[in-house]
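Undergrad: Give the three-dimensional model of this entry:
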Amino acid sequence: MAETTHQDKTAKQLRLLEQALDSGRLGPVKRLVNTLSPAEIGNLLESLPPAKRQVVWGLVDAEDDGEVLVHVGEDVREDLLRAMDTDEIVAAAESLDIDDLADLFEDLPDTVIDEVLKSMDRENRERLEQMLTYDEDTAGRLMNPDVVTVRADVTIDVVLRYLRLRGELPEATDHLYVVSRRRQYQGRISLAQLLTADPAVAVNRLIDADQPAIAADTPVSEVAQRFADHDWVSAPVVDDANVLLGRITIDDVVDIIRYQAEHQALGAAGLDEEEDLFAPVPRTTKRRAVWLGINLLTAFLASWVIGNFESVLQQVVACAVLMPIVASMGGVAGTQVQTLMIRAMALGQVSAANAMHLLRKEVLVALANGVLWAVTVGGVALAIYRDVWLAVAFGAAMVINLLASALTGVFLPLFLRRVGIDPALAGGVLLTTVTDCCGFASFLGLSTLLLVR
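TA: As a prediction, this is how the structure comes out:
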């Protein structure tokens, strides 16, 4: 329900924006756009054709430019950056927090990068350079280095006076982190404790050491899982020496979860979640042509398998009618298993310890479904064509292909991940190839043995 409401809201905003643009009155457009959050503006920009997108982008308040750039895909970001001059890009970059700037940094022109670095103080420049040393999909790139730290040997009163002297806290601050003289992480203390504890009590009396820190090289998928498992609002990030580097907050984790959901949904179709909906025709054609070409090759492979059984197809026309059913059932069953596997892998639920148990379970499910539907389709084939051996071949091929789909659905995602290929992106094409070829070969092969004299 919440998702539907959000979609309806976005559709309404887009409709109002289109009407205002078509009227030619830019005043209402500017007022409408600048009542939205940067994330909502980014979503609307991605929903507009390039010409209208540039008009709306020019009406966005300059102070929001940086945040909007962070909330759009890479293709749209490149399109927007091309419309900005150097001073505008530098101003937009300077307005961002360090973690958001790290996300945007590699997409900036070299001349702009130099200007941005010159405008930063030494501490923030070092923080940014440190974040950029970590891989893109790790906690080190996701974290915000702006954290409030305290020492364990000071009193609560000292901490409160220090906070008043600071005057403000980073957004989403729910804990202060306790560190040693060498900035090594020791634990945390909540703001609620600070406000309610006796001012004379030392921090080490209230320190919470139960929350483990997250290593900077931890994959973001694992970070998201830890937040979901423990209901964290924030978590500290440390290096190999347990030195506190920064913190990750729940708003960043929500972005990761959304990204993963989009990636799985689009990856299953061989699409890129960063692709601009209104990207130029040549660019989109090039990207999709790769996967269409791979699919074409696999289709030729399936056709080659069928071609090897030309004799049985000429003699038993019913085989040509029935064989797509075998392949289709295997494809659906395999997709079910593979989808569960990819989801389980994303959640860290599959390991070497339980893979064989999972395989046995899926094989038993495939056998049960195979026998059930083999009897069903075999009975239908017998009723229509009055041929017992055709019904036997049809039913047996159904069982064989469902077993093959179960094995492929379990092993293919594991194999693709092992060789460094994204299962969500490549699994669908390869799975379809296996189930088609196995379905055709098993049915036509059995038909050759049982029907051709």
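Undergrad: from here on, contacts and neighbour counts on C-alpha atoms
TA: Fine.
Undergrad: Show me where the stretch 1-150 of the chain has its strands.
TA: Counting by DSSP state E, counting those that start in this stretch, the stretch 1-150 of the chain has strands at residues 149-151.
Undergrad: let's see this one next to it:
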Amino acid sequence: MVESVPNEATEKDISALNDALKEERMGAVTRIVNGIPGAEVALFLESLPVDKRQAVWEVVDEASQGEVLVSLHDEVRDNLIEGMDTDQLVEATRDLDLDDMADIIVDLPEEVSNQLVLSMDKASRDLLNQVLSYDEDSAGGLMNPDVVTVRTDVTVEVVKRYFQFRGSLPTPVGDLFAVGRKGHYIGRIPLGTFLTSDPKTPIKDIIDEDAPAILDKTPASEVAQDFEHNDWISAPVVDDKNILIGRITIDDVVDVIREEAERSVMRMAGLNEEGDMFAPILTSSKRRAVWLGINLLTVLLAAFVIGIFEDTIKEIAVLAALMPVVASMGGIAGSQTLTLMIRGMATGQVGSGNIKDLLSREFMIGVINSFLWAAVLAVLCAFWFKNWDMSVVLGLALGINLVTGALAGVLIPVVLRRMSIDPAIAGGVILTTVTDIVGYVSFLGVATWLLIA
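TA: This next block holds a predicted model:
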């Protein structure tokens, strides 16, 4: 899937489209929609309510519909596909690249997918089946099997003549990949080196045999890291026998990075399944109800803890006003650490080898911040309530919860990862529960101990 990042030009196009749609100038809508890339059309469609989305979709040129469908979120794509007949769908998708075809064919009605497969030649059909045999979040699922290979026993001139005979190359071109007689991967040929070499130069003399290939079962997140670390434009994909079976290009990796980032943000709010901003209200309500229910349980648990100190709160009413300060500060401190941990796990910077160091580091940060802000808050409280005993209670409780939040921010994602639970989904809720409960218990417990007992 190719997604568009809103830039100044895109925003102008979308603004013009919105104005034309609002004024019902469908001629202008048609001109604008069919004059911008399919990924930008997809972005615009996703920003529209369902009725307006359908009206715009109907004026999208048939030659561009396949590119637009590939660029849409699954939920929006499914809704548009439901309104198209078999002939429309076949016509819109028949000319897609094989990797894009693999992304979309599983979402098409069976009759359409069967027609598309039957319309392909045997070689293309075999390549498509090869991609579909892999998990979509693996290197094999990302790759395009349409890859140009180069033999090592020819010269640069021979390869250039072959390219001229072929007439076109898969885009983006990227580096060339050298293979042996049985198709096993040997190395890559940098495109710049190939283009600037003497025509009589043997291919074997310009091969970088140290350039690694990506194994077909490699997770997509690791593929993205490999591209980042090596500054690749394209990379070869091999099976467990080192046979070159396809290539991954930078545009596919950008999609992976964007999808991972979007998924993480959505999961932290419990919205990982909500791909359509204008999904049916009841559907969205059901999805969000589960997450709200989980949060309600954590709030009730915190309320139960507060209830234990009911007598203390009755005797010193001002405690009720100050309780949220301690809980909130601990929650923010923990969230900062939790965010860094989740990011570090996603980028491979956090592992079993550095957990103890991270725990020690975050503990010291928590201690330093607890001394600083506990002192500030204690002084403010002393001037506000003219009560130094209360300021001591508040300072101690804040210090305890800031340190707790920092430690919890490290430990919670580690424990969740070991339990095979995504920290981005559950980490925030658990952290909030911990810092709320520790904040209330420390504040009300210290108050009971120092002010009442």
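Undergrad: So what touches stretch 289-306 of the second structure?
TA: 270, 429, 433, 436-437, 440-441, 444 (CA atoms under 8 Å, 6 or more residues apart in numbering).
Undergrad: Which helix runs longest in the first structure?
TA: Ranked by residue count and defined by DSSP state H, the top helix of the first structure is helix 352-385.
Undergrad: quick one: the helices in the stretch 251-400 of the second structure?
TA: Using DSSP state H, counting those that start in this stretch, the helices found in the stretch 251-400 of the second structure span residues 281-308, 310-315, 318-347, 355-385, 388-418.
Undergrad: Give me the nearest residue to Phe371 of the second structure, chain neighbours excluded.
TA: Spatially, and ignoring its direct neighbours in sequence, Phe371 of the second structure is nearest to Gly399 (6.5 Å; CA to CA, 6 or more residues apart in numbering).
Undergrad: can you check Gly378 of the first structure too?
TA: Distances taken as CA to CA, 6+ apart put Ala391 closest to Gly378 of the first structure, at 4.4 Å, once the chain neighbours are dropped.
Undergrad: Show the end-to-end separation of stretch 384-391 of the second structure, please.
TA: End-to-end distance of stretch 384-391 of the second structure: 9 Å, with CA to CA, to the nearest Å as the criterion.
Undergrad: picking that back up, Leu296 of the second structure versus the residue nearest to Phe371 of the second structure, what's the distance?
TA: 27 Å.
Undergrad: between these two, who's got more neighbours?
TA: Gly399 (25 against 12; other CA atoms under 10 Å).
Undergrad: Contact partners for the more buried one?
TA: Taking CA under 8 Å, 6+ apart, we find Gly399 of the second structure in contact with 367, 369-371, 373-374.
Undergrad: can you count the residues close to the nearest residue to Leu132 of the second structure once chain neighbours are set aside?
TA: In this structure, Leu132 of the second structure finds its nearest non-sequential neighbour in Ala102, 6.1 Å apart by CA to CA, 6+ apart. Other residues within reach of Ala102 of the second structure, judged by other CA under 10 Å, total 24.
Undergrad: again, but for Val325 of the second structure
TA: When neighbours are counted by other CA under 10 Å, Val325 of the second structure registers 17.
Undergrad: ok, now Leu412 of the first structure?
TA: Residues lying near Leu412 of the first structure (other CA under 10 Å) number 21.
Undergrad: swap in the one 5 residues further on?
TA: Neighbourhood size, Arg417 of the first structure [other CA under 10 Å]: 14.
Undergrad: for it, what are its contacts?
TA: Applying CA under 8 Å, 6+ apart, we find Arg417 of the first structure in contact with Pro423.
Undergrad: And for Gln193 of the first structure?
TA: The neighbours of Gln193 of the first structure, taking CA under 8 Å, 6+ apart as the test, are Leu206.
Undergrad: helix or strand for it, which one?
TA: With secondary structure defined by DSSP states H and E, Gln193 of the first structure is part of helix 191-196.
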